[in-house]
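In: Next input, structure requested:
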Amino acid sequence: MSPRGVAIPDVRDRLFDAAERVLADAGPAALTSRAITTEAGCAKGLLHAHFSGLDGFIAALVLDRFARIARQAGQLPGQAGTATVAENLHKVALGLLTSVNPTVAGLAMTRPAASLTIRQALEAGAPGFTAIEDSIAEYLDAERQLGRLADGTDSRAVSLALVGSVHHLLMTGWAGTPDPRAQLKGLVTQLVAGHT
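Out: Okay, here's the model as predicted:
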């Protein structure tokens, strides 16, 4: 436990990681401010000092994970001409699939205040699925200009299909269902098969 008054570096990341561990170990019912701060090894009031309650924290966690994968996807256009188109798309799609723990995303949807905060932030321009779609479409356009995709490839449609499918896999994945990573590889292969 960190002493009172001592600054904790990267406190947001530390709390976010702790929350994901609590959810993985004990499920959504166990996610409380106290459980998160205990798991993070910090003072009980720290979460409320940095966030507007548990709903604000959950919203910030989801938005942070979206921003992280949006940054990764934003690098994709610069990778045009490297590896294969399928490999590059698979990498970013896998990052999206693993960017937000399905339990966190589901929890955010069941908490109206968190869900509203997320929606308002995305509407105000916070990076999310739209930014990821834009980066993938820009990447596909670059690959088309290099001649690695057919001229008739609709980059927007392929991007929407990929991001929408990953979102579906993210929201429906739970114990006992097929491994979404295997499904994702097949999806990417099919999406680019007719365009390369």
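In: hey, let's count contacts and neighbours off CA atoms from now on
Out: Noted.
In: Follow the chain on from the top helix by length along the chain and name the next helix or strand.
Out: Scanning the chain for the helix with the most residues, using DSSP state H, yields helix 53-74. Sequence order places helix 85-99 as the next helix or strand after helix 53-74, per DSSP states H and E.
In: elements contacting that next one?
Out: helix 53-74, helix 155-172, helix 180-193 (3 or more CA pairs under 8 Å, 6 or more residues apart in numbering; DSSP states H and E).
In: which residues does the closest residue to Gly56 other than its chain neighbours contact?
Out: Among residues not flanking Gly56 along the chain, Ala114 sits closest, at 6.0 Å (CA to CA, 6 or more residues apart in numbering). Counting by CA atoms under 8 Å, 6 or more residues apart in numbering, Ala114 makes contact with Asp55, Gly56, Ile58, Ala59, Ala108.
In: swap in Ala18?
Out: Ile36, Thr37, Glu39, Ala40.
In: can you redo these as TSV with distance to Ala193, secondary structure and neighbour count?
Out: Below are those laid out as TSV (distance: CA to CA, whole Å; DSSP: H, G, I helix; E, B strand; the rest coil; neighbours: other CA atoms under 10 Å):
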residue	distance to Ala193	secondary structure	neighbour count
Ile36	45	helix	26
Thr37	47	helix	21
Glu39	45	helix	18
Ala40	45	helix	22
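In: nearest to Leu170, of those residues?
Out: Ile36 (23.1 Å; CA to CA).
In: State the distance from the closest one to Pro112.
Out: In this structure, Ile36 and Pro112 are 20 Å apart, going by CA to CA, to the nearest Å.
In: Next, the structure of the following sequence, for comparison with the previous one:
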Amino acid sequence: MDDVVKSLSTRLSPVADKPFDRPTREEAEAAVRTLIRWAGDDPTREGLQDTPKRVVKAFREFYSGYQDNPAEILDKIFSEVEGYDDLVLVRDIPFYSHCEHHMVPFYGMVHIAYYPNGGVVGLSKLARLVEVYARRLQTQETMTAQIAMALEDSLEPRGVAVMIEAEHMCMSMRGVQKAGATTLTTQFTGLFKDEPSEQVRFLTLVRHGKA
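Out: Below is the predicted model of the structure:
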């Protein structure tokens, strides 16, 4: 990796990958009851009595990416590919995440491509990599770069391209309330960054067959 990529990789090392003390389940449930009161309702009424337990359980699923290590997901490289060294592209990987600013959902599709450098990774691993970063408190920009850097660090490919298209509920259901607006982010490294024609190829393949 060049110095720019190394710098970006270091800067994107998330706090999520460092150990810290978690509150107890009871403390988490108490926090939910506090928020219910803040919203203006009574957490002791029948319909809300079990809500704190349900919310804490849901949080474990929503944010399960904090428990996963991206390097472990990408640790198995297949080198017996009969000399294949052209582009590998997986498009339309669906994801759901939560905005770190308002803790409301954003969701959409991730498209990932890379040029192998002596080996490839199982295609399902790319979808799992997306899940690791999506299931954390995120911004779309950071998530885009984290996916690209994880592939750079583990595969050392000749180039990586990542595109994310998403709708943000913090923009659709609050604030300006513009439902249907789509945010697009990209991250390119190696061949994709150095050769504009490779970016064109990536974007063309991503859009192929779409209206």
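In: Once they're superposed, tell me the TM-score.
Out: In this superposition the chains share a TM-score of 0.31, using TM-score structural alignment, normalised by the length of the first structure; 115 aligned residues with a CA RMSD of 5.9 Å.
In: quick one on the thing from earlier: secondary structure element holding the residue nearest to Gly56 of the first structure?
Out: Here Ala114 of the first structure is assigned to helix 112-123, by DSSP H and E.
In: Stretch 162-171 of the first structure: which residues count as buried?
Out: Leu162, Val163, Ser165, Val166, His167, Leu169, Leu170, Met171 (16 or more other CA atoms under 10 Å).
In: And the strands in the second structure?
Out: 77-78, 88-99, 105-115, 120-121, 137-138, 159-168, 183-190 (DSSP state E).
In: Buried residues of the second one, list them for me.
Out: Neighbour-count burial for strand 88-99 of the second structure, counted by 16+ other CA under 10 Å, picks out Val88, Leu89, Val90, Arg91, Ile93, Pro94, Phe95, Tyr96, Ser97, His98, Cys99.
In: before we move on, back to that, now that we have the contacts of Ala18 of the first structure, can you turn them into a markdown table and tack on distance to Leu63 of the first structure?
Out: Formatted as a markdown table, these follow (distance: CA to CA, whole Å):
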| residue | distance to Leu63 of the first structure |
| --- | --- |
| Ile36 | 18 |
| Thr37 | 20 |
| Glu39 | 21 |
| Ala40 | 20 |
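In: that older thread, which one of the contacts of Ala114 of the first structure sits closest to Ala19 of the first structure?
Out: Ile58 (8.8 Å).
In: Give me the distance between the closest one and Leu116 of the first structure.
Out: 11 Å.
In: Looking at these two, which is more packed in?
Out: Ile58 (26 against 15; other CA atoms under 10 Å).
In: how about the helix holding Ala114 of the first structure: buried residues?
Out: So for helix 112-123 of the first structure, counting by 16+ other CA under 10 Å, buried means Ala113, Ala114, Ser115, Thr117, Ile118, Ala121, Leu122.
In: With adjacent residues omitted, what lies nearest to the first one?
Out: This points to Ala113 of the first structure. Asp55 (6.1 Å).
In: hmm, back to that, so of the helices and strands packed on helix 85-99 of the first structure, which one's packed in deepest?
Out: With neighbours taken as mean count of other CA atoms under 10 Å, those reach their highest mean count in helix 53-74, at a mean of 21.
In: Which residue, neighbours along the chain excluded, lies closest to Ala70 of the first structure?
Out: Ile132 (5.2 Å).
In: Which residue ranges of the second structure form helices?
Out: Counting by DSSP H, the helices of the second structure are 3-11, 25-39, 51-62, 70-73, 123-134, 140-155, 169-172, 191-194, 196-207.
In: Pipe these into a markdown table and attach distance to Leu184 of the second structure per row.
Out: Below are those laid out as a markdown table (distance: least, CA to CA, whole Å):
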| stretch | distance to Leu184 of the second structure |
| --- | --- |
| helix 3-11 | 20 |
| helix 25-39 | 33 |
| helix 51-62 | 22 |
| helix 70-73 | 23 |
| helix 123-134 | 15 |
| helix 140-155 | 9 |
| helix 169-172 | 14 |
| helix 191-194 | 17 |
| helix 196-207 | 12 |
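In: out of those helices, deepest packed?
Out: helix 140-155 (a mean of 21).
In: Hey, what's the angle from that one to strand 159-168? Just curious.
Out: Using axes from the mean of the first three to the mean of the last three CA atoms, to 10 degrees, one finds that helix 140-155 of the second structure and strand 159-168 are set 150 degrees apart in direction.
In: how about the strands of the second structure, which one is nearest Pro70 of the second structure?
Out: Going by CA to CA, the one of those nearest Pro70 of the second structure is strand 120-121, 12.7 Å.
In: I'd like to know which elements that closest one is packed against.
Out: Using 3+ CA pairs under 8 Å, 6+ apart: strand 120-121 of the second structure touches strand 77-78.
In: Please tell me how far the nearest residue to Ala131 of the first structure once chain neighbours are set aside sits from Thr117 of the first structure.
Out: Closest residue to Ala131 of the first structure apart from its sequence neighbours, by CA to CA, 6+ apart: Ala70 at 6.2 Å. Counting by CA to CA, the separation of Ala70 of the first structure from Thr117 of the first structure is 18 Å.
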